[in-house]
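In: sequence first, then the predicted structure, then my questions.
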Amino acid sequence: MAFKLPALPKLSGRTIAVLAAVGAVAVGAVAANASKQESPAAGAPPAAPAPKAPADQTASHDATAAEMKAAAALPQCRSARLVPVNRSWGIPMPSIYASTSTTCNLMYGDDPYRGSNRYGEPDTAIQVLQRNLNFCYATKLAVDGIYGSNTRAAVKLVQRKHHLVIDGIYGPKTRSAMNWRLYSMATRSWSRSCSSPL
């Protein structure tokens, strides 16, 4: 069974104009009422200012920015060395050229040198990092010695997993938090699993 709607009466041009005017007045009245509610009345106390970010969030943001700046200011890792863990095992990791220090960084764009200095082997340092990321974090990176977008994304994954600042820069905090595959010079063999012995 089909329903039939009643026919609406035809409105004259004058009736349509009157209805439009009434609608405009109603809309204007609603808008005026809304603006009165938003602006404070004369003599009324001003509205409270918008809440600011808590001090601990601001401090956290400042600390994160400072940490990122400090990480970026370190020298580039231009070598790799075996860092002893105990008598039998060590960790191959990026290091400063001609030094025992591993307080250096690798970052997006290192392919292999950063700046005008051409010494050391930063591509070796990057390859050591890439191999470790592949084994311990199953990242499937090309071990090419180029710190490109895939390597940066893998480092960010590590930083997220270990609750670090996620900036994609391999530096001392990332180095100390991440898992490493150990190598034994005595037996010339690799560990079967990864650990974070630092």
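Out: All right, it came through fine.

In: going forward, measure contacts and count neighbours with C-alpha atoms only.
Out: Fine.

In: what's the burial count for Ala20?
Out: Neighbour count for Ala20, taken as other C-alpha atoms under 10 Å: 12.

In: beyond the helix or strand it falls within, next helix or strand please.
Out: Under the criterion of DSSP states H and E, Ala20 resides in helix 13-38. Going down the chain from helix 13-38, the next helix or strand is helix 55-73, by DSSP H and E.

In: next up, the contacts around the residue nearest in space to the middle of the chain.
Out: Ranked by distance to the mean C-alpha position of the chain (C-alpha atoms, centre = their mean), the top residue is Ile166 at 4.3 Å. Under the criterion of C-alpha atoms under 8 Å, 6 or more residues apart in numbering, the contact list for Ile166 reads Lys156, Gln159, Arg160.

In: the structure to be compared is supplied as follows:
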Amino acid sequence: MRRSLAVATIIVATLGAGMVTGAPASAATPTCNGVGDAWTGDAGPIKIPSYNSGSTQNLSCNMVKGNVSSAVRNLQTELNKCFGASLTIDGNFGTNTYNALKKAQAAAGTTADGIYGPNTRHAFAITRGWWSGTRCMWVDA
């Protein structure tokens, strides 16, 4: 019995040592803190939320309730223009922005979780066709 217990302890200890718990995948995606250019083909560049660090920009960024930035202001403008929201454009991702985003996500056919991220950006782009020149998504902040 002692030997079985010792072997089981070694197996559990070995397996446990190999287990790594990391941050969720979304933690690797930076928080949107500005606006950046996305090219739309013949229609030219449009401004969308981005993470700006030095001279680089990353359009794959997240925004959640509590964020305050020009990226949120940009999102609020587009929620008003493209999805009929009536948000105050203040750059504060509060309850009203959260609820408006969830409605827009549902309309765009993506997960309606109230979190802006790469999946929402992609769904909005397809739904609203911003690359086709309609320029609903996004405008200058």
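Out: Thanks, I have it. All of these numbers come straight from a predicted model, not from anything done at the bench.

In: output the residue interval of structure 2 matched by stretch 154-172 of structure 1.
Out: Per TM-score structural alignment, the counterpart of stretch 154-172 of structure 1 in structure 2 is residues 100-118.

In: if we can go back for a sec, what is the nearest of the contacts of Ile166 of structure 1 to Thr124 of structure 1?
Out: Distance to Thr124 of structure 1 across the contacts of Ile166 of structure 1 (C-alpha to C-alpha) is lowest for Lys156, with 20.4 Å.

In: wait, doesn't that closest one sit right on His163?
Out: No - using C-alpha atoms under 8 Å, Lys156 of structure 1 is not in contact with His163; the gap is 10.2 Å.

In: and the two? Which one has more around it.
Out: The residue with more neighbours, out of Lys156 of structure 1 and His163 and counting by other C-alpha under 10 Å, is Lys156; that gives 20 against 11.

In: just to revisit the earlier point, as JSON lines, the contacts of Ile166 of structure 1 with distance to Met93 of structure 1 and secondary structure would be great.
Out: As requested, these are arranged in JSON lines below (distance: C-alpha to C-alpha, whole Å; DSSP: H, G, I helix; E, B strand; the rest coil):
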{"residue": "Lys156", "distance to Met93 of structure 1": "18", "secondary structure": "helix"}
{"residue": "Gln159", "distance to Met93 of structure 1": "17", "secondary structure": "helix"}
{"residue": "Arg160", "distance to Met93 of structure 1": "20", "secondary structure": "helix"}
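
In: preserved in structure 2, out of those?
Out: When you map the contacts of Ile166 of structure 1 onto structure 2 and apply both residues aligned by TM-score structural alignment, their matches' C-alpha atoms under 8 Å, the shared contacts are Lys156, Gln159, Arg160.

In: skipping its backbone neighbours, what lies nearest the first one in space?
Out: Among residues not flanking Lys156 of structure 1 along the chain, Gly168 sits closest, at 4.7 Å (C-alpha to C-alpha, 6 or more residues apart in numbering).

In: sorry, back to before: can I get the kept ones among the contacts of Ile166 of structure 1 in CSV including distance to Ala65 of structure 1?
Out: CSV is the format used below for the kept ones among the contacts of Ile166 of structure 1 (distance: C-alpha to C-alpha, whole Å):
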residue, distance to Ala65 of structure 1
Lys156, 16
Gln159, 15
Arg160, 16
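
In: quick one on the thing from earlier: next, count neighbours for the residue nearest to Lys156 of structure 1.
Out: With other C-alpha under 10 Å as criterion, Gly168 of structure 1 counts 22.
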